Structures are given as structure tokens and as C-alpha cells.
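A.B. asks: 3D model of this:
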Amino acid sequence: MTAASVPNASSRTGVEGRRARRTDSPWIRRWSDGAVARLTLICLPHAGGSASFYRSWAALLPPEVELLGVQYPGREDRFEDPMIDSMGELVTALAEGLVPLLDRPYALFGHSMGSAIAWELAHELDRRGAPGPRRLFASGRAAPGTAVVADVHRQGDDVLRAELQRLGGTSREVLDDPGLRALILGTVRNDYRLIETYRPAQRPPLHCPIHVLTGSTDPELGEERSRDRAGGWADLTTARTEVRTFPGDHFYLTPQRREVVATVLRRMDPSLTTGGHTWPSTP
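C.D. replies: This next block holds a predicted model:
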């Protein structure tokens, strides 16, 4: 008989059980115990990215918000896990790992490839009867079905390397190191294959607000910059769509980290950015 089924079981046992369940998925990385959190922010990385891309955000969040970073297989501490290059397979596995963690209101934040995964994930969770996100933050990519796709994953390493240099976010020192470059290009090629072969199905619109975040000089959005900053996302929800443009390129999130996190907090709950909160911050 589990503690949850015993009427007089201590609250401490229940809390410890919830904490245990919140740490046993290989898909999720946490940087706090989330003991007093009342909201959850689930962050999905870009192609070639890992959960640690969002680690610095943890110090900018108040205790009321628990940060969960998604760790795709084939990188960092999941280096030996086979990579997944199919959107359907990835979202199915990720949803299985996330469902037990959706015990409080949550938002999804996806950057670049991660924004498409976030959209697919919201629909997969709905299909399973799980709670839906209160908000979806789509960063650095036009909406599924409207984003321009190429065939970079079929090209040689020189083309792939040039693509990384075009978008920024990968240091020249890393790309100049043969060993590191081989590791990075293998992961990036796999993720590009996923997103470039991805063809979204026709789905009903979501019912949560979508917040579109972009860099002012992001080359990934191409002609969308001059035509529609929302990049087609407004058609994917019955709720409102908001667009916020930050100075910077495709990886504007790094230099604009504080303002991006503050924007996310304001949209999740305005009280999180008003007086009365003190918490550590990173330099």
C-alpha cells in the first residue's frame, strides 16, 4: 500500500514521493527542489542544444517557478543514448516523461527547433488527456507549417559548419577543434534531419496564448521579418498572440537573458516581477 493511499500518511512522505517522481525521467533536468513552486516552466532547446542551455535561467527565477530543462538523448549526460531524428518518436517519449510532472500550472518555452517540439508536445499531451500549457513561448522560428525548411542535414560538414557560423551561438574555438567539431556536427546533423523532414499534421488550434520572441537580426526568420513578425503562430491558437522583438541575432537569448526571463515571468504571472521578491541572480 502506498503512502498516498493511507489517510493518515504524513505530508512529508507525500512531498518526498512527489520529489522522487520529479527526478526519475531521463528527459528532465532540474536545478532546484521546487518545494515551494506553484508554477512550472518547461524549456526545450534548439537543434544541437541541451538542457544546460537554460541552466543560467534558474538563478533568475523566483522560488514560485520551477524550471525544467528538457534533455534530448545523445548529448551531455545522455551521450550514450541513441539520438532520435523523428518528431513523432521524440514527442511521444518526451510526453511520457512529462505527464507525471504536470501537477501544477505550466508554460512551455521552445527555442528554434524547440518551439516546433513545444507545439507538437502540447497537442500530444492533449491527446493523452493531460493538462495543457497555460502559455506557449515560441522563440526564434516561424510556426510549424510555415517555417522554411532546407536540406542542410544532407550536406557535408563544411556546409553544416557554415550554418552554425551563420546563426551564431557556437564559438569559433569549438568549431576549430576537430574532436569537438565532430561531436557537435553529429548532434546538429541529427537534429536538422528531424526538423527538416518534419511535416506537421493539420491540427485544431491550441487554446492558450502564444508569445512569439525573436531577435531583431535573426537570419532564421528570413522574409518573415519584413512580412509578419508573428511568423504564422497567430493561426495556431484561439487565444491571443503577442510578439516581442529583442536586440540580437538567432541566439539573442544569451545576451538578453535577463530581459527574456523577465518577459516570461510577466506573462506567466505579473506578480512575479513586482515588489516583494528577492532571489539570487547571475552576473
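A.B. asks: Every contact and neighbour count from this point should use C-alpha atoms.
C.D. replies: Will do.
A.B. asks: How are the helices of the stretch 101-250 of the chain distributed by residue range?
C.D. replies: Per DSSP state H, counting those that start in this stretch, the stretch 101-250 of the chain carries helices over the ranges 113-127, 157-167, 172-176, 178-197, 224-227.
A.B. asks: Return the most buried member of those.
C.D. replies: Neighbour counts (mean count of other C-alpha atoms under 10 Å) averaged over each of those peak at helix 113-127, with a mean of 22.
A.B. asks: Just the residues contacting it, thanks.
C.D. replies: 44-47, 87, 91-92, 94-95, 99, 108-110, 131-133, 136-141, 143-144, 195, 206 (C-alpha atoms under 8 Å, 6 or more residues apart in numbering).
A.B. asks: quick one: which of these sit in strands?
C.D. replies: In this view, these that belong to strands under DSSP state E are 44, 108-110, 136-139.
A.B. asks: sorry, back to before: quick check: which of the helices of the stretch 101-250 of the chain is nearest to residue 261?
C.D. replies: Among the helices of the stretch 101-250 of the chain, the nearest to residue 261 by C-alpha to C-alpha is helix 113-127 (16.2 Å).
A.B. asks: quick one: the closest one to strand 135-139, angle?
C.D. replies: For helix 113-127 against strand 135-139, the angle by axes from the mean of the first three to the mean of the last three C-alpha atoms, to 10 degrees is 160 degrees.
A.B. asks: got the angle between helix 113-127 and helix 178-197?
C.D. replies: Counting by the same axes, to 10 degrees, helix 113-127 points 50 degrees away from the direction of helix 178-197.
A.B. asks: circling back: quick check: of the ones in strands among the contacts of helix 113-127, which lies closest to residue 34?
C.D. replies: Once C-alpha to C-alpha is applied, the member of those that ends up nearest residue 34 is residue 108, at 16.8 Å.
A.B. asks: Sequence B follows; please return its structure for comparison with A:
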Amino acid sequence: MTETTDMPWFPPCRPEATPAPALDADAIQLFCLPHAGAGASVYRDWPVLLAPGIEAIPVQPPGRESRHGEPALHSAVELVAALEGPVARRAGGDFALFGHSMGALLCYELAHVLSALGKPPRHLFVSGLGAPHIPPTGPRLCDLPDDELVTVIAKLEGTSPDVLAQPELVQLLLPLFRADLEVWETYSHRRSPLPVPITAMGGRRDPGVGLDLLGAWKELTSADFHLEVFDGGHFYHHAAPDQVLAVIRERLGERVPTAPKSTE
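C.D. replies: Take a look at the predicted model:
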């Protein structure tokens, strides 16, 4: 049972009057981590869409939505250290991780930490992010002036133009975006391959994540690897959620875990 102190990490994403979706007794848990600047509500429809066989559990990092009064954390090390306890306590015997963009990086690190605790995820789904052992190139986005950072955010097409047109809202959102971008841009990879299957997903027109960078996730697992490419840009999964969820169902529908590849 989730401890009271863990509840902020797993907020309800449906109106109180809406009943929780019915789940199978052996439903697989899927912890879902959001992209930079976003919160758990980006997955608000997934619990209903994935039930009854999969229990989607949106995760709320500090500094956003229901946790807007808390300071955002600026490094993957800090975030994973804060997250590992709540997820380990909430996770049952069969669970998986899904993360988009910054959330994919956190899921990858979390998979390593949980595996070291003897509680590895069944599958790791990483979306909209190049393999983290390949350092990012170009200027650090977290250091850009406000107007240039807003332009970058607008090009990703994940934030409503109506929001970006309101200076007051932009000034509230930019510190969170900067903190989340810093998580990725200061990350240093020091991991060996995971003994966990990985599915990397991305949009064919993502301006910042080419198919070569997505495919490089193959180097970070000693188990099975799958690459799934969809029409769309960085937020392809918003435009075609049914296709994304179909892939997740297919991977998690294989009830027998895939054996690790031989390292000989």
C-alpha cells in the first residue's frame, strides 16, 4: 500500500466523480513520467485507455501542477533519489516504466536503481529522447535568454500557443522548463547495459531526435530491443495515442519475460 508521504507522486488525474477504471487481478503497472515542463496530467487519459490489463500510473515530479509549491529539482541524480522509494513501494511484482523526453531519462536511471534493489521493471519504454550515453550537442538550452527559450519551446509544438502568448504564464513556466532542461543537459552517463528489454519510440519529424539517436538505445540493453517510429514530431504520442498504446499493450502482453542476450 502506498505510504501517505508518497501520495504527491501519484496524483489522481480524473475528476473525483469519475470512477476508477476496473483492472484485472494480474494487471501490469505502468509508471508514466512526463516531459520537461509538464506534469502527470499529460497522461490523464491513459488509465482508462490501458485498463483492464494495464494499470497506468502517472507520476508527478515536484514543481508542477499539484506540486507547484515545491521547488523543482535540477539533476537526474536528485530526481531519481527522490523517486526511487515511492516507486519501489508502489510497484508490485510486474511493472514497467514509460517516459517521454526528460521522463525517458529518469525512467532509464530509475530502471538501473530498481534493478540494483532486486526489483527490475518488466520493460522500459523510452520516448522522444536520444540514447543518453551520446552527449547532447549545441548550446545549452537551459541557459538561453527567455525569448529564445520560448521560441525553442514553441517549435516543439507541445505547449499551447495561447499559453506562450501570455507573458504572466510564460514567466511562471520558464523556471520549470529551465530546471528540467538542466536535468538532461548536465546528465553524465556511467551505466552498463540494462538486463531489461527496451522499446524506443519517436516521431519521424522530431527536429531534435533523429532515428540514429533513437536506435542507439539498443546499446544500453543486454535484453531485447525494439525501435518504433510514428508519424509526427516531438509530441507524436499526443497526436496518435492509440498507436503508441497498442505497442505498449503488445510488449506487455508477452507474459513471459524475455531472456537476456548472451554476452559471450
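A.B. asks: Return the members of the contacts of helix 113-127 of structure 1 classed as buried.
C.D. replies: 44-47, 87, 91, 94-95, 108-110, 132-133, 136-141, 143-144, 195, 206 (16 or more other C-alpha atoms under 10 Å).
A.B. asks: So residue 29 of structure 1 belongs to a strand, correct?
C.D. replies: Yes: when DSSP: H, G, I helix; E, B strand; the rest coil is applied, residue 29 of structure 1 is found to be in a strand.
A.B. asks: what residue of structure 2 takes the place of it?
C.D. replies: Correspondence of residue 29 of structure 1 to structure 2, assessed by TM-score structural alignment: residue 11.
A.B. asks: mind listing what residue 134 of structure 1 touches?
C.D. replies: 105-107, 208-209, 268.
A.B. asks: Would you format these as CSV with neighbour count and distance to residue 230 of structure 1 included?
C.D. replies: What follows is these, written out as CSV (neighbours: other C-alpha atoms under 10 Å; distance: C-alpha to C-alpha, whole Å):
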residue, neighbour count, distance to residue 230 of structure 1
105, 16, 25
106, 23, 22
107, 21, 19
208, 19, 15
209, 20, 13
268, 21, 19
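A.B. asks: can you list the residues you listed in TSV and add distance to residue 12 of structure 1?
C.D. replies: Below are these laid out as TSV (distance: C-alpha to C-alpha, whole Å):
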residue	distance to residue 12 of structure 1
105	22
106	24
107	27
208	34
209	36
268	28
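A.B. asks: among those residues, which two are most distant?
C.D. replies: 105 and 209 (13.8 Å).
A.B. asks: So for residue 77 of structure 1, which of the helices of the stretch 101-250 of structure 1 sits nearest?
C.D. replies: Of all the helices of the stretch 101-250 of structure 1, helix 178-197 comes closest under C-alpha to C-alpha, at 13.7 Å.
A.B. asks: In structure 2, what stretch matches the closest one?
C.D. replies: So helix 178-197 of structure 1 sits over residues 167-186 in structure 2, by TM-score structural alignment.
A.B. asks: Name the residue closest to the centre of structure 1, please.
C.D. replies: residue 44 (1.8 Å; C-alpha atoms, centre = their mean).
A.B. asks: contacting residues for residue 219 of structure 2?
C.D. replies: Residues in contact with residue 219 of structure 2 (C-alpha under 8 Å, 6+ apart) are residue 193.
A.B. asks: Aligned counterpart of it in structure 1, please.
C.D. replies: With TM-score structural alignment as the criterion, residue 219 of structure 2 pairs with residue 235.
A.B. asks: how far away is its match from residue 144 of structure 1?
C.D. replies: Per C-alpha to C-alpha, to the nearest Å, residue 235 of structure 1 is found 10 Å from residue 144 of structure 1.
A.B. asks: Tell me the spacing between residue 192 of structure 2 and residue 226 of structure 2.
C.D. replies: 19 Å.
A.B. asks: What of residue 53 of structure 2?
C.D. replies: When residue 53 of structure 2 is compared with residue 226 of structure 2 (using C-alpha to C-alpha), they lie 21 Å apart.
A.B. asks: Same check on residue 210 of structure 2?
C.D. replies: Counting by C-alpha to C-alpha, the gap from residue 210 of structure 2 to residue 226 of structure 2 is 16 Å.
A.B. asks: Once you drop chain neighbours, what's closest to residue 29 of structure 1?
C.D. replies: residue 69 (5.0 Å; C-alpha to C-alpha, 6 or more residues apart in numbering).
A.B. asks: Structure 2: which residue goes with that neighbour?
C.D. replies: Using TM-score structural alignment, residue 69 of structure 1 sits opposite residue 58 in structure 2.
A.B. asks: neighbours of its match, just the number please.
C.D. replies: By other C-alpha atoms under 10 Å, 27 other residues sit near residue 58 of structure 2.
A.B. asks: which residues touch it?
C.D. replies: Counting by C-alpha under 8 Å, 6+ apart, residue 58 of structure 2 touches 10-11, 13, 31-33, 40-41, 43-44.
A.B. asks: which residue in structure 1 lines up with residue 71 of structure 2?
C.D. replies: That one, residue 71 of structure 2, aligns with residue 82 by TM-score structural alignment.
A.B. asks: Find the nearest non-adjacent residue to its match, please.
C.D. replies: Residue nearest to residue 82 of structure 1 in three dimensions, not counting chain neighbours: residue 74, with 5.7 Å by C-alpha to C-alpha, 6+ apart.
A.B. asks: what residue of structure 2 takes the place of residue 155 of structure 1?
C.D. replies: Aligned by TM-score structural alignment, residue 155 of structure 1 pairs with residue 144 of structure 2.
A.B. asks: Distance check, that match against residue 248 of structure 2.
C.D. replies: 36 Å.
A.B. asks: Who has more neighbours out of the two?
C.D. replies: With neighbours defined as other C-alpha under 10 Å, residue 144 of structure 2 and residue 248 compare such that residue 248 has more, 20 against 13.
A.B. asks: what about the more buried one, is that helix, strand or coil?
C.D. replies: Going by three-state DSSP: residue 248 of structure 2 is helix.
A.B. asks: Now check it against structure 1: what is it aligned to?
C.D. replies: Applying TM-score structural alignment, one finds that residue 248 of structure 2 aligns to residue 264 in structure 1.
A.B. asks: about what we covered before: which ones are touching the residue nearest to the centre of structure 1?
C.D. replies: Neighbours of residue 44 of structure 1 in contact, by C-alpha under 8 Å, 6+ apart: 51, 69-71, 108-111, 114-115, 117-118.
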